[in-house]
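Enquirer: got a predicted structure here, sequence first:
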Amino acid sequence: MTPVRDLAAFEWPASRPARAFAWRPGQRHRPGLAFMSATGRLHGFKSLAERRVLLALDFVGGMTEVLSQPFTLKFTTCQRPVRHTPDFLALTRGTALLIDVRPADLIKPDDALKFAAAQRAARAVGWHYAVVAGWRPQPWAALEALSARRRAMSDPLGLLPELLELTAEQSRRLGELVAATSWPTLARAYLLHLLWSRRLTLDLALPLGDESWIYLPRRG
């Protein structure tokens, strides 16, 4: 058992999930394993909503480790002792993000109590905390499409400098950009890879398609 004040100093990479991921006939949720390019390995999830969180974390990047079911938080209310296991702990350089996943229409008062305790524990050690209660349809559809090209790709035809040079000249619509390359069909697949790795960028609030504007990312 570890006090909350010592969570930040715990050796998380060597830890194991607080709860096992079980598969059995007739269960209503959809557990599984999802690959993350950020860590190069599979991560457990208990539902499709949690799988989406792993995909979003992979896209955001900057994670040094992502742990499923990282620990069980034990606390006591005026009425009873309570246990809560957050869904993910995403470690970054210098801090961490503790995450709970629950669709908004399924959050009950008891869940809200547990989330409040998890948020307080996270703040006590300098972490961030979030409850993922849903997704806007357009950004999620775009992430799903981009994730198909998230693994490393070779570039024997030199599409990378060509796509970057064309976009540096001016921002272009996706269909126009790939059509201006030497190999349009192959450039489309490589462009999705560049968007996933954020060598190029677009507005995820809008539908992804040939009319999407493609930009060079701003450098701070």
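Expert: Cool, got the structure. Predicted model only: the values in this text are computed from it and were never measured. Numbering: from 1, shown residues only.
Enquirer: please make it C-alpha for all contacts and neighbour counts, starting now.
Expert: Fine.
Enquirer: pull the longest helix from the chain.
Expert: Across the chain, the longest stretch assigned as helix under DSSP state H is helix 109-124.
Enquirer: alright, now check it against this:
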Amino acid sequence: MSATTGSELRSDVCDLAELVTPFTGDADFRQNLVLAPSWPRRWSTTWLIDGSQVVWPVRDLESVPVLDSQPVRRFTWRARQRNRPGLEPMVSTGRKHGFESLEERALLRGLDFVRAREVLPQPFRLDFEHTSGRSAHIPDFLALMPDGNWLFDVRPAELVQDEDAVKFAATREVAAAAGWRYTVVGGWRHHVQGVLDALSARRRPRTDPLGLQSQLLAAAVERPRSFAELVGSTEWPALARVEAVHLLWHRRLGVDLGSPLQDSSLVWLGGAATRGRS
């Protein structure tokens, strides 16, 4: 019998799109947009480059030096504010990134897990036309991924208003015109945030003077094992727990992100080649 059934949310090979529950209701509001043939020229994006605002029409987005840009809106911290802003360190980029809510922090953590090369908060302001006039929208993040750019908005699905949906529909058109992916993160699959939070505690670079990581990987090569059995196969099981979590974060070991992480969780050697190992 296969140790993995194919129904698991495999941490070692999953894409971020498999972890979130996207809001897609903006498709119903596409009809509210003015998408005449000239719209890529008429809609514009404003970026902050070297401290100055620079405007590019949507049709010219491929020429924007995105890595030279700064957020078009600054983060603010003040007493008694309702949202929870802060800075999230990311191992994949090697620096801290601003967020304006706990939902945005969760996305940054997910992007770190799937190895975003760079993440730009509030990358640009979009000015667009709709049937009731003109509006503006600032997407939450632009992530530079190994396979291309990915634009994000973050809003719990139950809080999306019609005005938001129009803005998301416009942003989706812009992303498609630029050849980018676009996702409105409306939530997360069950247990994913909790498991990623647990794994992220050991994401930073580590030394391994006892060689426990190699022992864990060697044990996982033989066959998938429960977390408790895997760490118990090493010379120092208590210390091996920390190294196992580190290897899970870095996807050298795999686990089901759709279930709570516990001693009975099945752990396997990371990589697509291990799928279905008996």
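Expert: Ah, there it is. For clarity, every value in this text was computed on a predicted model and none was experimentally measured.
Enquirer: TM-score for the pair, please.
Expert: Scored against TM-score structural alignment, normalised by the length of the first structure, the superposed chains reach a TM-score of 0.96; 219 aligned residues with a C-alpha RMSD of 1.1 Å.
Enquirer: one step back: read off where the longest helix of the first structure ends up in the second structure.
Expert: Under TM-score structural alignment, helix 109-124 of the first structure corresponds to residues 162-177 of the second structure.
Enquirer: in the first structure, which spans are strands?
Expert: 32-36, 41-45, 63-68, 73-76, 81-84, 88-92, 96-101, 128-132, 172-173, 213-214 (DSSP state E).
Enquirer: what about whichever residue in the second structure pairs up with A145 of the first structure, how many neighbours?
Expert: For A145 of the first structure, the aligned position in the second structure is A198, judged by TM-score structural alignment. A198 of the second structure is flanked by 14 other residues according to other C-alpha atoms under 10 Å.
Enquirer: same deal with G44 of the first structure?
Expert: Burial measure for G44 of the first structure: 21 neighbouring residues, criterion other C-alpha under 10 Å.
Enquirer: my read: it touches F35, true?
Expert: No - with contact defined as C-alpha atoms under 8 Å, G44 of the first structure does not reach F35; the gap is 9.1 Å.
Enquirer: tell me the residue in the second structure that is farthest from the middle.
Expert: When each C-alpha in the second structure is compared with the mean C-alpha position (C-alpha atoms, centre = their mean), E235 comes out farthest, at 35.7 Å.
Enquirer: can you tell me what that one aligns to in the first structure?
Expert: Here E235 of the second structure is matched to S182 in the first structure, going by TM-score structural alignment.
Enquirer: ok, V114 of the second structure next?
Expert: Superposed on the first structure with TM-score structural alignment, V114 of the second structure falls opposite V60.
Enquirer: mind listing the helices in the first structure by residue range?
Expert: Under DSSP H, the first structure gives helices at 48-60, 109-124, 137-147, 159-169, 174-179, 184-196.
Enquirer: and W213 of the first structure, which of these is closest to it?
Expert: The closest of the helices of the first structure to W213 of the first structure is helix 174-179. By C-alpha to C-alpha, the value is 6.1 Å.
Enquirer: mean distance, the closest one to its aligned residues in the second structure?
Expert: Compared with the second structure after fitting, helix 174-179 of the first structure has a mean deviation of 0.6 Å; criterion: mean C-alpha distance after the TM-score superposition for the first structure.
Enquirer: flag every buried residue along that helix.
Expert: Across helix 174-179 of the first structure, burial judged by 16 or more other C-alpha atoms under 10 Å covers 174-175, 177-178.
Enquirer: now swap in stretch 155-162 of the second structure and tell me
Expert: 155, 157, 160.
Enquirer: give me the residues contacting it.
Expert: Contact with stretch 155-162 of the second structure is made by 23, 103, 184-187, as judged by C-alpha atoms under 8 Å, 6 or more residues apart in numbering.
Enquirer: which stretch of the second structure is stretch 198-217 of the first structure matched to in the alignment?
Expert: Counting by TM-score structural alignment, stretch 198-217 of the first structure corresponds to 251-270 in the second structure.
Enquirer: what distance separates the matching stretch from the centre of its chain?
Expert: 19 Å (C-alpha atoms, centre = their mean, to the nearest Å).
Enquirer: count the residues that sit near G110 of the second structure.
Expert: 22.
Enquirer: ugh, typo on my part, it should be G94 of the first structure
Expert: 8.
Enquirer: any idea which residue sits dead centre in the second structure?
Expert: Note: the second structure centre (C-alpha atoms, centre = their mean) maps to L111, 3.1 Å.
Enquirer: chain neighbours aside, what residue packs nearest to it?
Expert: Leaving aside its sequence neighbours, L111 of the second structure sits nearest to L16 (C-alpha to C-alpha, 6 or more residues apart in numbering; 7.2 Å).
Enquirer: my read is that that neighbour contacts G110, right?
Expert: Yes - between L16 of the second structure and G110 there is a contact at 6.8 Å, judged by C-alpha under 8 Å.
Enquirer: what sits against W196 of the first structure?
Expert: Contacts of W196 of the first structure (C-alpha under 8 Å, 6+ apart): 59, 143, 146-147, 149-150.
Enquirer: what range in the first structure matches stretch 72-83 of the second structure?
Expert: On the first structure, the counterpart of stretch 72-83 of the second structure by TM-score structural alignment is residues 18-29.
Enquirer: that older thread, so who does the residue farthest from the centre of the second structure touch?
Expert: Listed by C-alpha under 8 Å, 6+ apart, the contact set of E235 of the second structure reads L212.
Enquirer: quick one: contacts for the closest residue to R19 of the first structure other than its chain neighbours?
Expert: In space, and not counting its chain neighbours, R19 of the first structure is closest to Q69: 6.3 Å by C-alpha to C-alpha, 6+ apart. Applying C-alpha under 8 Å, 6+ apart to Q69 of the first structure gives the contacts 17-19, 85-89.
Enquirer: same question for V178 of the first structure.
Expert: Residues near V178 of the first structure by C-alpha under 8 Å, 6+ apart: 163, 184-185, 187-188, 191.
Enquirer: next one: T45 of the second structure
Expert: Contacts of T45 of the second structure (C-alpha under 8 Å, 6+ apart): 55-58, 124-127.
Enquirer: the first structure: matching residues for the helix or strand containing it?
Expert: Following DSSP states H and E, one finds T45 of the second structure within strand 44-49. Under TM-score structural alignment, strand 44-49 of the second structure has no counterpart anywhere in the first structure.
Enquirer: list the buried residues of stretch 49-63 of the first structure.
Expert: Buried residues in stretch 49-63 of the first structure, counting neighbours by 16+ other C-alpha under 10 Å, are found at 49-56, 58-59, 61, 63.
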